[in-house]
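>>> after the sequence you'll find the predicted model.
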Amino acid sequence: MVSPEAEAVPTSALIRLVEARWFRTLVIVVIVINAIVLGLLTSQTVRAAGGGLVGRGLVIVDMAALSFFIGEIGIKLVAYRQRFFRDPWNWFDLVVVIIALVPASDSLKVLRALRVLRVLRLVAAIPAMRLVVSGLFRALPGMGSAALLLLLIHYVFAVIGVQLYGGTVYGGYGDTGYDYFADLGRALYTLFQIMTLESWSHGIVRPIMDVHPNSWIFFVLFVVISAFAALNLFIGILVNAMDSAKDEQESHMSAEEVADPAQRAILDELRSIRAEVRDLRAQLDERQDQAPAARKAPSRTGNETENTGKAVKAGNAAKSRKTAKKNSSA
């Protein structure tokens, strides 16, 4: 039977391999090469170059990259074991590799297209990109509130726009003109185009101003509130979330994460030694507590024996005195 110490030796060696800087750099290089190969494979001219040799060579490189990714996942599974599944980024890598292993038949063309998801492994391989994605997910609740606020602003201005500018065909769009505020749905789309600042002035506002000269107040107010205020609110929420994610990452960075694998192995050994020392101290304290009780027990027994002997001697002396008195009286 293999001892836990002997089993931990190859596991720690695999952890040092996976977490080594050169290995992570190699993974990034393979991902970049695989991304370039996948891009070249989309070109029929490149695939047909050299009588098809270039295309076959690119396919071989793609299969080699996939084999490397499978080996990487296998090493991580053996090294980390249950801890592998605690990291969501490992789940992402595993799903991407599994999708690449599915046969790309005609009925599964979508899965063939999803092979390019392997490029997204750069997000998991580069810590800075992981921080950005973590900040983005952290910002989703706040961005949802901001999106609801922006929707309310659109709804209010759309209702007002239908009431003020609906029912009129304006120039600037097509040959016969266009009613930008004919109903609520058309008004919402018109305001969305204005918010994106896409042809909002000469395409929408100026034709309406030809009929309603004071309408510029309505549109300028909407642009200031939606495009300048609300959209910048999204940016502020995202930046704040990224700062929070960075602070949390730094605060949770322990000595194990800072040290290299060799130092982590030394720390683990020190922890085990400290645990053994605590156990030995507890056993020593128990023995010291039992020793005084063991010493006191014999002393109490000796005192009782001595007192019993004195009582017997006193009884014998009393009997001898009584006997002497009887003899003298006789």
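Great, that's in hand.

>>> from here on, contacts and neighbour counts on C-alpha atoms
Fine.

>>> what comes up buried for the helix or strand encompassing A113?
Taking DSSP states H and E as the criterion, A113 maps to helix 109-113. By 16 or more other C-alpha atoms under 10 Å, the buried positions in helix 109-113 come out as 111-112.

>>> cool, stretch 184-196 as well?
Applying 16+ other C-alpha under 10 Å to stretch 184-196 flags 184, 186-188, 190-192, 194-195 as buried.

>>> right, and the helix or strand after the helix or strand harbouring M209?
Assigned by DSSP H and E, M209 belongs to helix 206-211. As assigned by DSSP H and E, the chain's next helix or strand after helix 206-211 is helix 216-223.

>>> give me the helices and strands touching that next one, please.
Applying 3 or more C-alpha pairs under 8 Å, 6 or more residues apart in numbering; DSSP states H and E, one finds that helix 216-223 makes contact with helix 184-195.

>>> helices and strands around the helix it packs on, which ones?
Against helix 184-195 (3+ C-alpha pairs under 8 Å, 6+ apart) you get helix 127-165, helix 216-223.

>>> so how far is the helix or strand that it is followed by off the chain centroid?
Going down the chain from helix 184-195, the next helix or strand is helix 200, by DSSP H and E. Distance of helix 200 from the chain centroid (C-alpha atoms, centre = their mean, to the nearest Å) equals 42 Å.

>>> swap in stretch 310-324?
Counting by C-alpha atoms, centre = their mean, stretch 310-324 is centred 93 Å from the centre of its parent chain.

>>> about what we covered before: how about the helices and strands packed on helix 184-195, which one is nearest G315?
Closest to G315 of the helices and strands packed on helix 184-195 is helix 127-165 (C-alpha to C-alpha; 94.8 Å).

>>> tilt between that closest one and helix 184-195?
If you take axes from the mean of the first three to the mean of the last three C-alpha atoms, to 10 degrees, helix 127-165 sits at 130 degrees to helix 184-195.

>>> in helix 127-165, which residues are buried?
In terms of neighbour count (16+ other C-alpha under 10 Å), helix 127-165 has its buried residues at 131-136, 138-139, 143, 146-147, 150, 153-155, 157-162, 165.

>>> counting contacts, what elements does that helix pack onto?
Using 3+ C-alpha pairs under 8 Å, 6+ apart, helix 127-165 is in contact with helix 121-125, helix 184-195, helix 231-251.

>>> nearest to Q44, of those helices?
Comparison of the helices and strands packed on helix 127-165 against Q44 by C-alpha to C-alpha identifies helix 121-125 as nearest, at 26.0 Å.

>>> contacting residues around stretch 60-73?
Counting by C-alpha atoms under 8 Å, 6 or more residues apart in numbering, stretch 60-73 makes contact with 30-31, 34, 37-38, 93-94, 97, 100, all of which sit outside it.

>>> in addition, the following structure is provided for comparison:
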Amino acid sequence: MSGAVTLNSGFSMPLLGLGTWQSKAGEVEAAVKHAIKVGYRSIDCAAIYGNETEVGAGLAQGMKETGVKREDLFITSKLWNTKHHPDDVEGACQKTLSDLGLAYLDLYLIHWPHAFRRGDDVFPKSEDGALLFETSVTPTETWLALEKLVEKGLVRSIGLSNFNSLQINDILEKGKIKPCVNQVECHPYFNQEPLRKFCEEKGIFIMAYSPLGAPQRPWATPDEPKLLEDPKLMEIAKNHGKTVAQVVLRWQIQRQVIVIPKSVNLNRIEENFSISDFTLSSENMELLASFHRADGRVVEPRVNGKSRDGHHPHYPFRDGLEF
């Protein structure tokens, strides 16, 4: 095991979990079941991934075959952009619980701070193909509705995803419950150190998605640097008898960043979990910290090379905002 952290809600969360983004139908059930067998106790899900029913089947089979109890698992899911209206939040959570076959979630996040038009179409569009936004609901209003899920026992802890520091501060000022985590893209080429420090001061943990640089992202171009092929990282990995992926995950763990590498490859799931038997030196940690690039963000909704959601007033990655 790679350890755990105590969230500000009082619950313990493993530092290492299995991600399920882009895990296809027919593969994710076996991946989740195998992860539980290997020793994973944290699984990260989201309604928009479209696979929570299969994830739920994997959870059920994994628990049945290993004897692991529900209370030993930490299950995270996320509220999608079309369900930000306070009246829609509980129904969306109940749908996720039903799909996963669970009575409660350990952690529920607002997937993005900006809302799309209400309804069951997850990407509502106008006749000309433009995405339809909802601008009247603020991220903080949605947050206040999430707080009620905790009061009702549907969710044990709540948090954020893709929120910037200004949006977090607004929630801290107006909410009753403090966010436990902020899940964001985070890897050596985009280390989120300013945001990590800010959140640490507020008692909020950073949770890293795409911790390996999202090598399978379909929009990657041939000229972009490939994190897992970085010569300096390959040298560190060779010295430790580990893979580059294991080194990068270990780096996150040592900086107290929760990490959720996605894989449906059973051998890689085991490999990603095997990172507790070595430690990176302070020199190694400093070297990885130096990899950060101003243009290192690779997971951002874009259309024809331009930001898809950038003109939404609550879009988090705005020019001039440091973090």
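Everything's here; your move. Please read these numbers as outputs of a predicted model, since none were measured by experiment.

>>> got a TM-score for the two of them?
Scored against TM-score structural alignment, normalised by the length of the second structure, the superposed chains reach a TM-score of 0.23; 109 aligned residues with a C-alpha RMSD of 5.1 Å.

>>> of the contacts of stretch 60-73 of the first structure, which pair is most distant in space?
Of all pairs in these, the most separated under C-alpha to C-alpha is V37 and L94 at 20.7 Å.

>>> more crowded one of the two?
For V37 of the first structure versus L94, the count of surrounding residues by other C-alpha atoms under 10 Å is larger for V37: 19 against 16.

>>> if we can go back for a sec, quick one: the helices and strands packed on helix 127-165 of the first structure as CSV, columns for distance to I70 of the first structure too.
Shown next, in CSV, are these (distance: least, C-alpha to C-alpha, whole Å):
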stretch, distance to I70 of the first structure
helix 121-125, 13
helix 184-195, 46
helix 231-251, 29
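
>>> and of those, who's closest to I273 of the first structure?
Nearest of these (C-alpha to C-alpha): helix 231-251, 27.5 Å.

>>> and the contacts of the helix or strand following that closest one?
Counting by DSSP H and E, the next helix or strand C-terminal to helix 231-251 of the first structure is helix 255-258. Residues outside helix 255-258 of the first structure that contact it (C-alpha under 8 Å, 6+ apart): 263-264.

>>> if you count contacts, what does the next helix or strand after helix 255-258 of the first structure end up packed against?
The helix or strand immediately downstream of helix 255-258 of the first structure is helix 261-329, counting by DSSP H and E. With contacts defined as 3+ C-alpha pairs under 8 Å, 6+ apart, helix 261-329 of the first structure has these neighbours: helix 4-18.

>>> so what touches the helix it packs on?
23-24, 75-76, 78-80, 261-262, 265.

>>> so what's the gap between the helix or strand following that helix and the chain middle?
Later in the chain than helix 4-18 of the first structure, the nearest helix or strand by DSSP H and E is helix 21-40. How far helix 21-40 of the first structure lies from its chain's middle: 23 Å, per C-alpha atoms, centre = their mean.

>>> in helix 21-40 of the first structure, what's buried?
Neighbour-count burial for helix 21-40 of the first structure [16+ other C-alpha under 10 Å]: 27-28, 30-35, 37-38, 40.

>>> in TSV: those residues, plus distance to V277 of the first structure.
Converted to TSV, the buried residues of helix 21-40 of the first structure look like this (distance: C-alpha to C-alpha, whole Å):
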residue	distance to V277 of the first structure
V27	42
I28	44
V30	47
I31	48
V32	50
I33	52
N34	52
A35	53
V37	57
L38	57
L40	62
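
>>> of those, closest to D279 of the first structure?
V27 (44.1 Å).

>>> how about the closest one, what does it touch?
Contacts of V27 of the first structure (C-alpha under 8 Å, 6+ apart): A125.

>>> distance of it relative to A128 of the first structure?
Distance, V27 of the first structure to A128 of the first structure, by C-alpha to C-alpha, to the nearest Å: 16 Å.

>>> got it, and R186 of the first structure?
On the measure of C-alpha to C-alpha, R186 of the first structure and A128 of the first structure end up 42 Å apart.

>>> of the contacts of stretch 60-73 of the first structure, closest to N316 of the first structure?
N316 of the first structure has its nearest neighbour among the contacts of stretch 60-73 of the first structure in L94, at 97.1 Å by C-alpha to C-alpha.

>>> what's the nearest residue to that closest one if we skip its chain neighbours?
Spatial nearest neighbour of L94 of the first structure, chain neighbours left out: I73 (6.9 Å); criterion: C-alpha to C-alpha, 6 or more residues apart in numbering.

>>> and the one you found, helix, strand or coil?
Under DSSP: H, G, I helix; E, B strand; the rest coil, the three-state class of I73 of the first structure is helix.

>>> for it, grab the count of nearby residues.
I73 of the first structure, neighbours per other C-alpha under 10 Å, totals 18.

>>> can you tell me how far it sits from I99 of the first structure?
From I73 of the first structure to I99 of the first structure the distance is 14 Å (C-alpha to C-alpha).

>>> again, but for V32 of the first structure
18 Å.

>>> again with A6 of the first structure
36 Å.

>>> give me the more crowded residue out of those two.
Each of A6 of the first structure and I99 has its neighbours counted (other C-alpha under 10 Å); I99 has more, 16 against 9.

>>> isn't that one right up against L111?
Yes. In terms of C-alpha atoms under 8 Å, I99 of the first structure counts as a neighbour of L111; the distance is 6.6 Å.

>>> just to revisit the earlier point, for the helices and strands packed on helix 184-195 of the first structure, which one sits closest to K322 of the first structure?
Across those, closest to K322 of the first structure is helix 127-165 (C-alpha to C-alpha), at 105.1 Å.

>>> distance from the chain centre to the closest one, please.
Relative to its parent chain, helix 127-165 of the first structure has a centroid offset of 24 Å by C-alpha atoms, centre = their mean.

>>> equivalent analysis for stretch 255-273 of the first structure, please.
On C-alpha atoms, centre = their mean, the centre of stretch 255-273 of the first structure falls 23 Å from that of its chain.

>>> can you check stretch 273-293 of the first structure too?
Worked out by C-alpha atoms, centre = their mean, stretch 273-293 of the first structure lies 42 Å from the chain centre.

>>> what helix or strand is the nearest residue to V55 of the second structure once chain neighbours are set aside located in?
Nearest residue to V55 of the second structure in three dimensions, chain neighbours excluded: E29, at 5.3 Å (C-alpha to C-alpha, 6+ apart). Counting by DSSP H and E, the element that carries E29 of the second structure is helix 28-38.
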